[in-house]
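Undergrad: Structural data only, the sequence is not supplied:
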């Protein structure tokens, strides 16, 4: 009878580690987007909802990809009102659709993991949808680093690292020994 309790404890620890890793990856993606696009107005450790809400109108994503590859998204629909932040502004439907669609087309051309437009438009986030968005952004970050390092010469292949550097320092050493590290 003790075995089910141990399994439950292990499951809880695994779930906790997975949530911690997901949060670390989200924080890394948010930091990189701020570096590329300027201040996003997010807290230092945004929730999934805050993170997705910041990206919903597509401006941050389009600006980031255009910094890496100028003209990757040739038409970025800007918001007409000034001074409003992502927190108190609902983007017009055409702006969301146009910017997100154009961003996803550009991402697919770079062969970076993508997400569905519906993943970013939902008010109620589904399990895994934010992870797809984060994977896409971290893939774009890896592409940017590859392009800077190689000058865009040579083969490009995105290899998802199972752990980010911050997560490596947080998660116990025995977990780190089990997960292969990537140099990409």
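TA: Alright, I've got the coordinates. Note that this is a predicted model, so its numbers are computed, not measured.
Undergrad: When you work out contacts or count neighbours from here on, use the C-alpha atoms and nothing else.
TA: Will do.
Undergrad: Pretty sure residue 129 sits against residue 119.
TA: Yes. The pair residue 129 / residue 119 is scored as a contact, 5.3 Å apart, by Cα atoms under 8 Å.
Undergrad: give me every residue that touches the residue nearest the centre of the chain.
TA: Nearest to the mean C-alpha position of the chain, counting by Cα atoms, centre = their mean, stands residue 134 at 2.1 Å. Contacts of residue 134 were listed using Cα atoms under 8 Å, 6 or more residues apart in numbering, and they are 25, 26, 29.
Undergrad: Comparison target below:
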């Protein structure tokens, strides 16, 4: 098997049809319209129009001009606008897909991951009142320790500090084996 085929198989293996379905249903609910029958999930999202409409529903005016016609570059521009709007909305840069992932259908699983990240980011926007996609992100749990508690923690020696009941690595011969010289 060629390396390229192996890489494609690994990427395709990451894809979860159930997550694709959840993301599609979330988009349909927010936009109030169903995906056309017989059109694949990635094919319907490919030109970026639906993604821009979704972003404008979540945060009105975030993408003022959506290209509905034009060449390939105009459609890829929609995807780029969606990605920029996602980042501005609170989606982490590492959670956003690359334009080629959708346009060339290289990694649709990453596109779905971005949609789930967008769904999680929507929890942090009080102006949006659902539906949400994915689990609610955890809130910060800030702790305040007294000076006495902090000093008490300094006297504790963890096992990684070398007090592992006298265990050492002496006697282990990792790497080069013993060299035995034979007599002449």
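TA: Looks like it came in fine. Computed from a predicted structure; not experimentally measured.
Undergrad: where does the TM-score land?
TA: Once superposed, chain against chain, the TM-score is 0.55 (TM-score structural alignment, normalised by the length of structure 1); 118 aligned residues with a Cα RMSD of 2.7 Å.
Undergrad: coming back round to it: tell me the one of the contacts of residue 134 of structure 1 nearest residue 143 of structure 1?
TA: residue 29 (13.2 Å; Cα to Cα).
Undergrad: quick one: contacts for that closest one?
TA: Contacts of residue 29 of structure 1 (Cα under 8 Å, 6+ apart): 134, 137, 138.
Undergrad: Now with 10 Å, please.
TA: Residue 29 of structure 1 makes contact with 23, 35, 51, 133, 134, 135, 136, 137, 138, 139, 140, 141, according to Cα atoms under 10 Å, 6 or more residues apart in numbering.
Undergrad: These in helices, which ones?
TA: Counting by DSSP state H, these place 23, 35, 51, 133, 134, 135, 136, 137, 138, 139, 140, 141 in helices.
Undergrad: which position in structure 2 aligns with the third one?
TA: Right, residue 51 of structure 1. When structure 2 is aligned by TM-score structural alignment, residue 51 of structure 1 is paired with residue 41.
Undergrad: cool, and the fifth one?
TA: Alignment note (TM-score structural alignment): residue 134 of structure 1 maps to residue 112 of structure 2.
Undergrad: how far away is the alignment partner in structure 2 of residue 25 of structure 1 from residue 110 of structure 2?
TA: Matched by TM-score structural alignment, residue 25 of structure 1 corresponds to residue 19 in structure 2. Look at residue 19 of structure 2 and residue 110 of structure 2: by Cα to Cα, to the nearest Å, they are 11 Å apart.
Undergrad: And for residue 38 of structure 2?
TA: Distance, residue 38 of structure 2 to residue 110 of structure 2, using Cα to Cα: 22 Å.
Undergrad: Looking at those two, which is more packed in?
TA: Remark: of residue 38 of structure 2 and residue 110, residue 110 carries more neighbours, 19 against 6, as counted by other Cα atoms under 10 Å.
Undergrad: wait, what's in contact with the residue lying closest to the more buried one once chain neighbours are set aside?
TA: With Cα to Cα, 6 or more residues apart in numbering as the criterion, residue 110 of structure 2 has its nearest non-adjacent residue at 5.5 Å, and that residue is residue 97. Contact analysis of residue 97 of structure 2 by Cα under 10 Å, 6+ apart lists 79, 80, 83, 107, 108, 109, 110, 111, 112, 113, 114, 115.
Undergrad: Residue in structure 2 paired with residue 41 of structure 1?
TA: Here residue 41 of structure 1 is matched to residue 36 in structure 2, going by TM-score structural alignment.
Undergrad: pretty sure that match is touching residue 45, no?
TA: No. Distance between residue 36 of structure 2 and residue 45: 11.3 Å, which falls outside the contact criterion (Cα atoms under 10 Å).
Undergrad: Can you pick out the residue with more neighbours from the two?
TA: A direct count of neighbours by other Cα under 10 Å for residue 36 of structure 2 and residue 45 places residue 45 higher, at 19 against 9.
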